[in-house]
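S.K.: just need the structure, nothing else, for what follows:
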Amino acid sequence: MSDKKTNHADARDKSSVDETADRKHASAAPPPPSPSPSRSPRVMTVVAFAVVVVVSMWIGGSWGGLLADLGRRALDGKGEEAMPSVGSGGHAHGGGPPAAPTGPGQDGGTITIDPVMSQNIGVRIAEVASGPLIKTIRTVGTVDYDETRVRDVNLKVPGWIERIYVDYLGAAVEAGQPLFDFYSPDLFAAQEEYLLAWRNRDKIGADFVPDAAEGAQDLVAAAHTRLKYFDITDEQIEELQRQDQPQKTMTMRSPHSGIVMAKHANEGMRVELGMQAYRIADLSKVWVMVALYEYELPFTSVGQRATLSLSYVPGQALEGEVIYIYPYMETKTRQAMVRLEFDNPGLLLKPGMYANVELKATLAERATLAPRSAVIDTGERQIAFASLGEGRFEPRNVRIGVETEDGMVHVLSGLQPGELVVVSGQFLLDSEAKVREGTARMSKGRLAADEPPAMDQAPMWPEPAGSYFGRALDAYFGIGDALARDTPEKVWARARVLADAVAGLFAAEIPGGPEFWKQHPEAVTIGVEALGLASESDLSGARLRYANLSVALADFVMATGVPPDFGTTVLKLRCPMVRDGQGGSIWLQPDGVVRNPYFGRQMQECFEERTVLPVTGSTHSPGQHESSRDMP
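M.R.: Sure, this is the predicted structure:
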């Protein structure tokens, strides 16, 4: 243990001396010191690493190697200590000279700018955060009647309206309230029939006709039912019994409560069988119809909560929910209608009104979030500049997903929570990086056009690095197979194997030394996600971490290639139904039967396209693409 500490101290001292010499050689007078940011990535990493070490003690000793390797790599960032090599006994140790700068003012992949210049060009930084990923959709809706609460009052017999009680549109009516008095010969005859059967119900009967009394009761019931079918209430029938004579007109009453939205009844008019006299709508609940664009539909689901507000009623909001998403789109507008339901206290919402509607969808409980202004989108790739402190900045290739309402974006790879990124002035930094890259290449007698393809620069995998890489791929494939079979306990076990394999890969010697790991920050993401996956107790959470792990591993394999002796073709497949609206999600698997890890046993063969990943040292263009339509 003491030998390891001595080696690390010697490496740090040597690296410090070399760096001092380089700085003196570059400039006789050192630049004024840069103001340190309030929270540097190094400080955040130290805190994070301390927490991880404590967790490792609780989880188990077999994880200590990976945690230590990840911590040392994150804490140093350059020199041989950041890329441990394998000594006798297979233990990682430091040593070796630090990497030479690749350009003026540049330390490896970083850019060093005088703090006065940074201030003059307006460089500002912000912290990469971790929090819930919430997608907010704001739109305008139209209030409409709840069609399930609209009732018609129709006439079952022809006749004449003698008197009308509800004589205007918009009138509020209650169930049982009189609507109009109605005369109909058929209705008058039905009253007489009922009274005749009622009067004779106890008179019919004789010893020689034992069933006559029962038949009389059946006649009363039949006549009573006929009046009911004419919409005569039980109270009106009882009143008819007390008066014992038919009435010329019967009062038709409202069977429902609500607002009159259509009226066709007038005093003295003749009505025909089946005519609509009134249409009554219950406005205690209303629908709100909103039109959403197709790219917003993946973030909308039935049962999702919605908030409604009126611009002319400030401070008041109503809560509702999505109850239906129409299964077709308007081809001209590329929009689909979505139906929301809201309670309508005091009839505040009136059909035909416009209202502001807000829908929120929680896509992840915890995700990496960065300011949108920190990302430069060139059309082919997305770049962010990480601030390393002391006037140093590092360009990072990042992948982003959904943008939130507060100007943050979901970072899929390239940045970690706690790091600091440039949010203003990064275009000038980008220009500076390109100028220095061109200068460095010209000093070496090479032009950018002469650079070989990325795969030609990929290192061959010496032992034991190749074995560790192959073991990591096997463990990852086992995780995907366990998720496809809905067996989380196997996921955790395989994740531990993957974490150990990544630790061994970090410890093994790789051609290119520390510069290799600086060019592949996604390797750290693989290790971190493996640790998180091993401690993930929820299957859905495990699939989310697996998606992040797959993105990082795919980037790493595309850049470095599959070890030639791995023995099988590795495929990258994409499922568009995962993370809708973000381009779906990918996973890797060996060539063979497709096993989708994101839906378990429900849709194991679901995928849209697959790509053959290159082998290390191959000269063909990476990623032979193949499309398929094995979608359900």
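S.K.: drop to CA atoms for contacts and neighbour counts, all remaining ones
M.R.: OK.
S.K.: what is the burial count for residue 580?
M.R.: Around residue 580 there are 16 other residues, counting by other Cα atoms under 10 Å.
S.K.: how much space separates it from residue 369?
M.R.: 18 Å (Cα to Cα, to the nearest Å).
S.K.: mind listing the helices for the stretch 51-200 of the chain?
M.R.: Secondary structure of the stretch 51-200 of the chain (DSSP state H, counting those that start in this stretch): helices located at 64-76, 115-120, 185-199.
S.K.: redo the ones you listed as TSV? Include distance to residue 572 and mean neighbour count.
M.R.: What follows is those, written out as TSV (distance: least, Cα to Cα, whole Å; neighbours: other Cα atoms under 10 Å):
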stretch	distance to residue 572	mean neighbour count
helix 64-76	26	20
helix 115-120	42	14
helix 185-199	77	18
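S.K.: another sequence for comparison is provided below:
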Amino acid sequence: MKRSTRILGAVLLLAAVFAVGYFVGSPSRAPEKPATDQPAADGHEDHDHAAAEQPAASGESGGDVVWTCSMHPQIQLPEPGQCPICFMDLIPLTDGDGDGEVVSLRQIRLSSRARTLAEVEVVPVERRAVGLTTRLTGKVAYDETRLAEIAAWVGGRLDTLYVDYTGQQVEGGERLASIYSPDLLSAQAELIQAAETLERLADSRSTLTKQTAQRTLDAARKKLSLLGLSGGQIDAVLRRGTPSDHVTITSTTGGVVIERHVTEGAYVQTGAPLFTVADLSRVWVVLEAYESDLPWIRMGQTVRFATAAHPGETFEGEVVYIDPFVDRSTRTIRVRLEANNEDGRLKPGMFVTAAQRTEAGDDATPLVIPASAPLLTGKRAVVYLQHPDDPGLYYGQEIVLGPRAGDVYIVREGLSEGDLVVAKGAFKIDSAVQIKAKPSMMTPDAGAPAPAGHDHGMHAAGPPGAGTEMEMPDEPAYDVPFEFARQLPVLPQHYAMVEEAVYAARQGAVGVEAVRSAFKDFYDAVCAIDPTSITDQDAALLWKELSMLLRNDSFLGSEAEDVSEAARLFRTFEGHFAELRDAFPLAPPKRAALLQAPPAFRESLTQLFRSYLAMHDALSGDDAEAARAAADELRSLLGRVPADELSGEAADVWQEASGAMQDALDAMEGGDITAMRDSFQPLSDGLTTLITRFGGPDDTPVYEMFCPMAFDNQGGTWLQIQPDVLNPYYGASMLRCGEVRRELAPSEPATGDPMESPASSLLDTPAAFRQALAPIVSAYLGVQLALADDHLPTAREQARVLTLTLPMVDASGLSEAAATIWSDARASLEQGAAAIESSTDIEAARMGFLTLSEGMLTATARLGAGVNRDLYEAFCPMAFGNEGASWVQESEEILNPYFGASMLRCGEIERPLGVR
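M.R.: As a prediction, this is how the structure comes out:
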């Protein structure tokens, strides 16, 4: 009892000591700096511990200090304290990446000293022929297609063996054995009797009797044939006239007897095996390959091998079969060669060693990086690139690797030739990036920028096809330029196709090929999007990150081996697409129903818009008098609009919009050009409402423009009919300041299909004008076919014809909008044709053809050029360094003018042209 009491007391005392030590020694949330007017306890008066522990807290650090946890780097706070997860003290982290260019969410900047400590080495990504010598072992085997089993056709006693040992060489038709068979004796007797009967009935007048005798003879011959007698043996029986009780078994093929199943004197049943004969003129060589060897082994390859029996000599065989499974015990895959063995020197059972040299990239020299560069995460990998103009700036890139070839990896997706990849020190850089809570190999989802009020977290990806209908957010996180936003609606369409294909494949309705095709289409779509018009840095960085991830997802999905792998890849793909959907405007803008209005009202709106354009031109040209005159005309027209017949919602929309326009015009009256510019914004807002709800002028595209600097950087909008910026708020001082925000289109009826394609923008042009364009279209098509045929002289000749024909086009009958469009198209046609005419090599001509095609696409799609011909817009994603390029052609079969014969069929038809 006393002992137990002592033990309990010791435990309590120990617990008390730990408790006191915890509360006394526990670090505070903010380490206190010792008083400077008292010496330190250890006697080192000048040793400032606080300064040593908080080096980044001073203003000399060159960046904003954040406090993070070394174990949980996603925790980043503006003040010191403890980690809310593990309660460790936070450490200071200076964010110095803000100095200089920002190119990626995964970037980090290292000082010269840090690069030295991390032993960072970079090498350029290069294209070069790589290969691997694969060494395999195996053995010679019989060709199973050349094995023959010799069996007894009849039952009986084996009286004589003409081949009595294995290994004996036999020829086709050679005697192997003789069998005594009572069944054979009776069958021969039946044959002889049937033949004699038919002979006696030769003079009979009864046709039926002779036919019966003939059928009996045929049946007897058939019976002997089934008992193993050849046609010659049956004829010999008939000539002999007496039955025999023995049958001779012959070999059906030439070769070597590799197995004898019977002995002389034995009784055998019908079908019993007697001998196995193998034709050794061709043999199999069965090799054992590891999984890592498979990328370098292809059907039809020639492989050299050697045997110990013939030192210094090599043999050749062709790969004819690769096992579709892995041996569970050896973890190898059997690879079968077929080898010629006419001289018989290859003996089945011999061990062989094979050395196979395979070059990578049958079609093109592959991109390669050092094997030490990637941080492997499966088929995907993370590499770090050095900025070409900033040696201290590094950023991560997720890529898709091909097979390893010795000391290099083949890169299949994600890098370009000349990129500077970190060959040594990548893991250290990744660790530093991870500490900064940025996307890295270990934490790929960290660090995405999110505007206030928007959540960019990854959505949980449910099973393909089993979730609810995909919904777009009411308002995307980023307001991106029109030129970028107009490209995005194609992505959810292709995403839906992928989702549907995966779901159908899991249900067994389609095969994995359909899923691969859907992923490939999405990959092509996301690669075709041009993000260069994005001006918001955070939006540009997030697009770069998400598009990279989606490209890799869809690239891997396009090569999925089976449905299970495709479904697994889709779950990752779905999460990345959810982030994209939250951040960017993937859906076309929803349009309200088109309001009904009398024709006279719509005509008045068209006149209002024309006067508005006149005022816009005056303000952008700094012409106050012309602007004032246009405002007076607008005021007059606005008061004469016949709006009395409007009712309901149409009347409400008109009253509100016209009231705003009237207030703006009243504010302009008597004012200078500055006052008119200040009121031009509400005037534009009112007219924008009218055009979007009642419809704009027929056959005229209307663009809403945006200047971010107008009105003290609050931004201002206005309307134009051409996409080139003409800023009315600044005039000549900043005429080109701004961008296209969107293209206004008439609202669609509420009953319309939301997925239906928008109406064509083909303008009504005079028949004489379209007829004048016909020879220009013909000359253009001549250039296209000549370049596809790699024939520069013909291309130059057709370009000359086009140049001579252009001045003959009379554009006087065109509307104002059509004339503006034709002016731009003609300039491109003239410039492109001149470049082709003066080109000295075909590549220069193809560069000119790109400009020529821009003009022709406009002429065909907007002005009706070639309207009586079946013209198509084609697109090649690989042209001009994978930037992609379009052209016009008359055939649905791709004839690529940018590559010619080298890749004549590269590309796809985008759309038919000239269709209303």
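S.K.: before we move on, the earlier item: go through the helices of the stretch 51-200 of the first structure and name the closest to residue 299 of the first structure.
M.R.: Smallest distance to residue 299 of the first structure across these (Cα to Cα): 35.8 Å, for helix 64-76.
S.K.: from residue 221 of the second structure, how far off is the residue mapped onto residue 235 of the first structure from the second structure?
M.R.: Using TM-score structural alignment as the criterion, residue 235 of the first structure maps onto residue 232 of the second structure. According to Cα to Cα, residue 232 of the second structure and residue 221 of the second structure sit 11 Å apart.
S.K.: more crowded one of those two?
M.R.: Neighbour count, other Cα under 10 Å: between residue 232 of the second structure and residue 221, residue 221 has more, with 24 against 8.
S.K.: that one matches what in the first structure?
M.R.: Using TM-score structural alignment, residue 221 of the second structure pairs with residue 224 in the first structure.
S.K.: give the buried residues for the longest helix seen in the first structure.
M.R.: Longest helix in the first structure by number of residues (criterion: DSSP state H): helix 2-26. Within helix 2-26 of the first structure, the residues that count as buried by 16 or more other Cα atoms under 10 Å are 8, 11, 12, 14, 15, 18, 19.
S.K.: which residues in the stretch 201-350 of the second structure form strands?
M.R.: 246-250, 255-260, 267-268, 273-278, 282-290, 302-307, 315-322, 332-340 (DSSP state E, counting those that start in this stretch).
S.K.: typo on my end, the stretch 351-500 of the first structure
M.R.: Here the stretch 351-500 of the first structure has its strands, by DSSP E, counting those that start in this stretch, at 354-371, 376-377, 382-389, 392-403, 408-413, 420-424.
S.K.: between those strands, which gets nearest to residue 185 of the first structure?
M.R.: That would be strand 354-371 among these, by Cα to Cα, at 48.3 Å.
S.K.: for that closest one, enumerate the helices and strands it packs against.
M.R.: Judged by 3 or more Cα pairs under 8 Å, 6 or more residues apart in numbering; DSSP states H and E, strand 354-371 of the first structure is in contact with strand 129-145, strand 305-310, strand 408-413.
S.K.: got the angle between it and strand 420-424?
M.R.: 120 degrees (axes from the mean of the first three to the mean of the last three Cα atoms, to 10 degrees).
S.K.: distance of residue 150 of the first structure from residue 344 of the first structure?
M.R.: When residue 150 of the first structure is compared with residue 344 of the first structure (using Cα to Cα), they lie 15 Å apart.
S.K.: higher neighbour count, these two?
M.R.: Between residue 150 of the first structure and residue 344, counted using other Cα under 10 Å, the more crowded position is residue 150 (18 against 15).
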